[in-house]
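Trainee: Turn this into a structure:
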Amino acid sequence: MASPKYQPQLHVVLHQPEIPPNTGAIGRTCVALQAKLWLIKPLGFEITEKTLRRAGLDYWQHLEWEVCENWQDFLDKREPDSMWLFSRFATKSYLEVDYHVATTLVFGCETAGLPKSITEQHSDSLLRIPTHENVRSINLSNAVAVAGFEAARQIGLSL
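Mentor: Model prediction:
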C-alpha cells in the first residue's frame, strides 16, 4: 500500500454515490481540504471510469481515499469520534454545530440521500444545509464543499 499523501484533518463519506462527475468533483474538494474520501458500496460507477477521472481532473492521484463494502465496514475501519450526517430532512443547520479535527461528514446518494436505517441510528447527528423553499436540496458536490469548508474554517485549517 502506498504511503499517505497527507494526514487527513477531515473525513468525507459518500454513501452509495451514483454520479461519477459528482464524486470526481468531491475528490477534488477533498484534496483542497486535505480530507480523506470514503466511498461506501455499491457505487453507481466503476472507480476507474473515464468520466470520474475527468471530473477529478489531475487531482485524483493526490487524493487519500478508500472504498468500503458497506456502512458497517466503514464504521469498523473509521470509528469516528465526531460525525455529522447530512439530510434535507434534518432540522439543525450545519452552522449550528462545532467541528473538530478528524470530523467525519457523511452524505447520501444523489437520488435517495441516506437510508433511514442510518439516519435513525444517528438521529442526534443530522444536519441540513438550508436552502430556499423552491429548492429541495443542492447538488451533492456543492453540499460537500459548503460543509467541508465550514468545518475547515472552524478547525483553523491553514489551506
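Trainee: From here on, just use CA atoms for contacts and neighbour counts.
Mentor: Will do.
Trainee: all helices of this structure, in order?
Mentor: Using DSSP state H, the helices found in the chain span residues 20-33, 50-56, 71-78, 116-121, 140-155.
Trainee: chain center to the second one, what's the gap?
Mentor: Looking back up the chat, that one is helix 50-56. Relative to its chain's centre, helix 50-56 lies at 17 Å (CA atoms, centre = their mean, to the nearest Å).
Trainee: Could you pull out the buried residues of that helix?
Mentor: 51, 52, 53, 55, 56 (16 or more other CA atoms under 10 Å).
Trainee: Looking at the residues you listed, which is nearest residue 43?
Mentor: residue 52 (11.8 Å; CA to CA).
Trainee: my guess is the closest one meets residue 26, correct?
Mentor: No - using CA atoms under 8 Å, residue 52 makes no contact with residue 26, being 10.3 Å away.
Trainee: one more, for comparison:
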Amino acid sequence: MPEPPIHLVLHEPEIPNNTGTIGRTCVALGFRLHLIRPLGFDLSEKARRRAGLDYWARLDVVVHDDWASYVASTPGACRWLFTTSATRPMYEAEMRAGDHLVFGKETAGLPRSLIEGAGERAVAIPMRAGERSMNLACAATAGASEALRQLLASGAASLDGAGRIASG
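Mentor: As a prediction, this is how the structure comes out:
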C-alpha cells in the first residue's frame, strides 16, 4: 500500500462499533488505522464477517501489542494527542502529511503520562462548556476531517474533478 496521508491511532479501544466506524472512515479517506492492544473486542475474521465489516479487507490497519511497540514501529512520527484536558484547539495544530492522530479509549481517554509528555501536541476538539467528551468515532472523524482540510489547503492532498480525494 502507498504511504497514507494521515494515520489514525486508537489506544486501547473498547467498543467494536466505534472502531468499525473509524475503520470505514480510514478506508474512505485513504488513512492508515493503528490499533494498540489491549482491545475490548475480537478482530478475528469470523467476528469481522459476523459484524458485516465487508470493507475491512480494504483497510490499511496495523495492530500493535502496546504503546511501546507502536512508538518503536513508527520512529520520528509526529503525534497529535487528542484529549479533553488540552487547552490548544485542534485547529491551531499544523498537521502535515504522515502525521499520527492519537485517540484514547472510550471510558478513560489517553493515559495522563502520554498527555503530559505531548506538550504542544496535545490538542482538543472544541466543545461546549460542561460537556465531558465526544463519542470516540465522532472525535476521530472530526480530527480526520480537520487533518484532511489542512492537507488540501497546503497542497499536500488534492481533489479530482468529481470532488473525490485524488490518488497518488
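Trainee: Nearest to residue 140 of the first structure, out of the buried residues of helix 50-56 of the first structure: which one, please.
Mentor: Out of the buried residues of helix 50-56 of the first structure, the member with the shortest distance to residue 140 of the first structure (by CA to CA) is residue 55, at 13.7 Å.
Trainee: my guess is the closest one meets residue 24, correct?
Mentor: Yes - between residue 55 of the first structure and residue 24 there is a contact under CA under 8 Å: 4.6 Å.
Trainee: Neighbours of the aligned partner of residue 21 of the second structure in the first structure, how many?
Mentor: When the first structure is aligned by TM-score structural alignment, residue 21 of the second structure is paired with residue 25. Look at residue 25 of the first structure: counted by other CA atoms under 10 Å, it has 23 neighbours.
Trainee: residues in contact with residue 25 of the first structure?
Mentor: Contact analysis of residue 25 of the first structure by CA atoms under 8 Å, 6 or more residues apart in numbering lists 55, 56, 141.
Trainee: now with 6 Å?
Mentor: Residue 25 of the first structure sits next to 55, 56 when contact means CA atoms under 6 Å, 6 or more residues apart in numbering.
Trainee: how much space between it and residue 155 of the first structure?
Mentor: Residue 25 of the first structure sits 23 Å away from residue 155 of the first structure, taking CA to CA, to the nearest Å as the criterion.
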